[in-house]
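**Student:** Show me the folded form of this:
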Amino acid sequence: MLKLILGNKAYSSWSMRGWLALKASELEFEELVVPLYNDTWDERREGDEFAPSSGKVPLLWHDDLVVWDSLAIIEYCADLTERGRYWPEDIAARAMARSMAAEMHSGFAALRRECPMNVRQNVPMPDLSDETIADINRILQLWAQARARFGSGGPFLFGQWSAADMMYAPVVTRFLTYSIPVPPFARQYMSDVLRHPHVAGWIETAQDEPWVIEQYEAGQGTA
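**Tutor:** Next comes the predicted model:
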């Protein structure tokens, strides 16, 4: 049995990536949303179910096997099912998709810090640091390159929905939340991502969550 432990759907970008990976697998799984930073958070993250990830989400249990970290969950789901569900078949496209996913995984700290994920908000664009603007420009550059080189087969970065889109889907929500201006090709890509049934389902469910994290509502911190 697969069990995915998540943080709040309104705020947890890494949880969203892990959840999208499980949805792409089409395998049945149980999901458990654990509210981040509420009164029981510190106690709960010290329990046995969180021990392998040192209290971080998302966390995937498969019977007695455990996988943590969104990118590792993507790879595990690819191993369980078909790698074609996650990575392009063409070797050059696959190499670029993996590079983009890895860069998202390890980079863009300024964007995450200044524009925390909040799929329930839409606010005017805040004053952004040069570092965050550089992050935005880099992401748009990557999107443009992927679409131009490998996007002819569909509306997503490499044509068909892939792990690269799963990794950048929370960025799409951030650009929308903070009214980040983007060129027409990126606006169309964002629209297609937001219409994807898995992304739309995540956002819809997040609207009904009762929890509020004030620091993310104020646009501070990372998620």
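**Student:** going forward, measure contacts between C-alpha atoms and count neighbours the same way
**Tutor:** Will do.
**Student:** Three-state assignment for residue 132, please.
**Tutor:** Under DSSP: H, G, I helix; E, B strand; the rest coil, the three-state class of residue 132 is helix.
**Student:** Just confirm it contacts residue 110, I think it does.
**Tutor:** Yes - assessed by CA atoms under 8 Å, residue 132 is found in contact with residue 110 at 4.9 Å.
**Student:** what ranges do the helices span in the chain?
**Tutor:** Taking DSSP state H as the test, the helices found in the chain are 13-25, 41-45, 70-80, 91-106, 109-114, 130-150, 163-177, 184-195, 197-206, 214-217.
**Student:** Kindly reformat those as CSV and extend each row with mean neighbour count.
**Tutor:** Formatted as CSV, the helices of the chain follow (neighbours: other CA atoms under 10 Å):
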stretch, mean neighbour count
helix 13-25, 24
helix 41-45, 14
helix 70-80, 19
helix 91-106, 16
helix 109-114, 18
helix 130-150, 16
helix 163-177, 23
helix 184-195, 16
helix 197-206, 16
helix 214-217, 14
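**Student:** got a markdown table for the ones you listed, with distance to residue 6 too?
**Tutor:** What follows is the helices of the chain, written out as a markdown table (distance: least, CA to CA, whole Å):
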| stretch | distance to residue 6 |
| --- | --- |
| helix 13-25 | 5 |
| helix 41-45 | 12 |
| helix 70-80 | 11 |
| helix 91-106 | 17 |
| helix 109-114 | 18 |
| helix 130-150 | 25 |
| helix 163-177 | 15 |
| helix 184-195 | 20 |
| helix 197-206 | 12 |
| helix 214-217 | 17 |
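**Student:** Please provide the structure for the following sequence as well, for comparison with the first:
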Amino acid sequence: MLKLILGNKNYSSWSLRPWIAMRHAGLAFEDEVIPLYEPGSRERILHYSPTGKVPVLIDGEMVIWESLAILDHIADRFPQTQLWPSEPKARAHARAVSAEMHAGFAPLRRHCPMNMRRVGRPRALTPEAEADVQRIDAIWSECRARFGQGGPFLFGAFSAADAMYAPVVSRFVSYAIKAGPAGQAYMAAMQALPAWQEWQAAGVAEPWVMPGNEVD
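**Tutor:** Prediction:
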């Protein structure tokens, strides 16, 4: 049995990524939520992860931390999930935009922290966060135009790239950030996923509040 250790579903953007991929793929797994920044949280996470951070995937004797590494492990371990596009050009592009998401967009992340309870309330963006928004919208539009045939996601069928961008879709929704036509259609497809709706409902129902993620 796979076990996925998560932070709060309302706030933990990194946790959402492997969870939505695994749930959408229909994999059987147990998840354990450890609320972040509570007394003893780090110690509980360190029981599973050497970094003291979430998410962490336990697969038998293997321990995999970091969202992108977990997605790669799932793609290798369960090839039927087809988490990366099979066509080489599309797969290379999907890996590039996923790595860009993993390493970038810090201004937007800081200014608009993930909060699934907050829906449609705008926040004025800093110039740096606005530049991130423009780049993300361009990525979505390019992926859809070049590789999006055969489905509503970035590379047609749902992929690891969609899992990586899921928290940004959440931010666009929470802070009423505008996207172009391709981006709007993509966001609608993501929000229509049963896995998305399950995660959102669980996050909204959580009792914990992280003040740092509750911004005006």
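**Student:** care to give me the TM-score?
**Tutor:** Put the two chains on top of each other and the TM-score (TM-score structural alignment, normalised by the length of the second structure) is 0.95; 216 aligned residues with a CA RMSD of 1.4 Å.
**Student:** Please pull up the equivalent of residue 43 of the first structure in the second structure.
**Tutor:** Structural alignment (TM-score structural alignment) places residue 43 of the first structure against residue 43 in the second structure.
**Student:** nearest residue to its match other than its sequence neighbours?
**Tutor:** residue 52 (7.3 Å; CA to CA, 6 or more residues apart in numbering).
**Student:** now residue 205 of the first structure
**Tutor:** Leaving aside its sequence neighbours, residue 205 of the first structure is closest to residue 9 (7.4 Å, by CA to CA, 6+ apart).
**Student:** Can you tell me the centre-most residue of the first structure?
**Tutor:** residue 17 (3.5 Å; CA atoms, centre = their mean).
**Student:** Does that residue touch residue 171 like I think?
**Tutor:** No - using CA under 8 Å, residue 17 of the first structure makes no contact with residue 171, being 10.7 Å away.
**Student:** what about residue 206 of the second structure, distance to residue 119 of the second structure?
**Tutor:** Distance, residue 206 of the second structure to residue 119 of the second structure, by CA to CA, to the nearest Å: 16 Å.
**Student:** Just list the residues touching the counterpart of residue 106 of the first structure in the second structure, thanks.
**Tutor:** Mapped onto the second structure by TM-score structural alignment, residue 106 of the first structure lines up with residue 103. By CA atoms under 8 Å, 6 or more residues apart in numbering, no residues touch residue 103 of the second structure.
**Student:** how much space is there between residue 103 of the second structure and residue 97 of the second structure?
**Tutor:** 10 Å.
**Student:** Go ahead and confirm residue 167 of the second structure touches residue 113.
**Tutor:** No - Residue 167 of the second structure lies out of contact with residue 113 (CA under 8 Å); the separation is 9.4 Å.
**Student:** returning to what we had before: do you know how far the residue nearest to the centre of the first structure is from residue 50 of the first structure?
**Tutor:** Applying CA to CA, the value for residue 17 of the first structure to residue 50 of the first structure is 18 Å.
**Student:** now swap in residue 140 of the first structure and tell me
**Tutor:** 35 Å.
**Student:** Could you do residue 165 of the first structure as well?
**Tutor:** In terms of CA to CA, residue 165 of the first structure sits 27 Å off from residue 50 of the first structure.
**Student:** got it, and residue 177 of the first structure?
**Tutor:** Applying CA to CA to residue 177 of the first structure and residue 50 of the first structure gives a distance of 30 Å.
**Student:** Residue 60 of the first structure maps to what in the second structure?
**Tutor:** Under TM-score structural alignment, residue 60 of the first structure pairs with residue 57 in the second structure.
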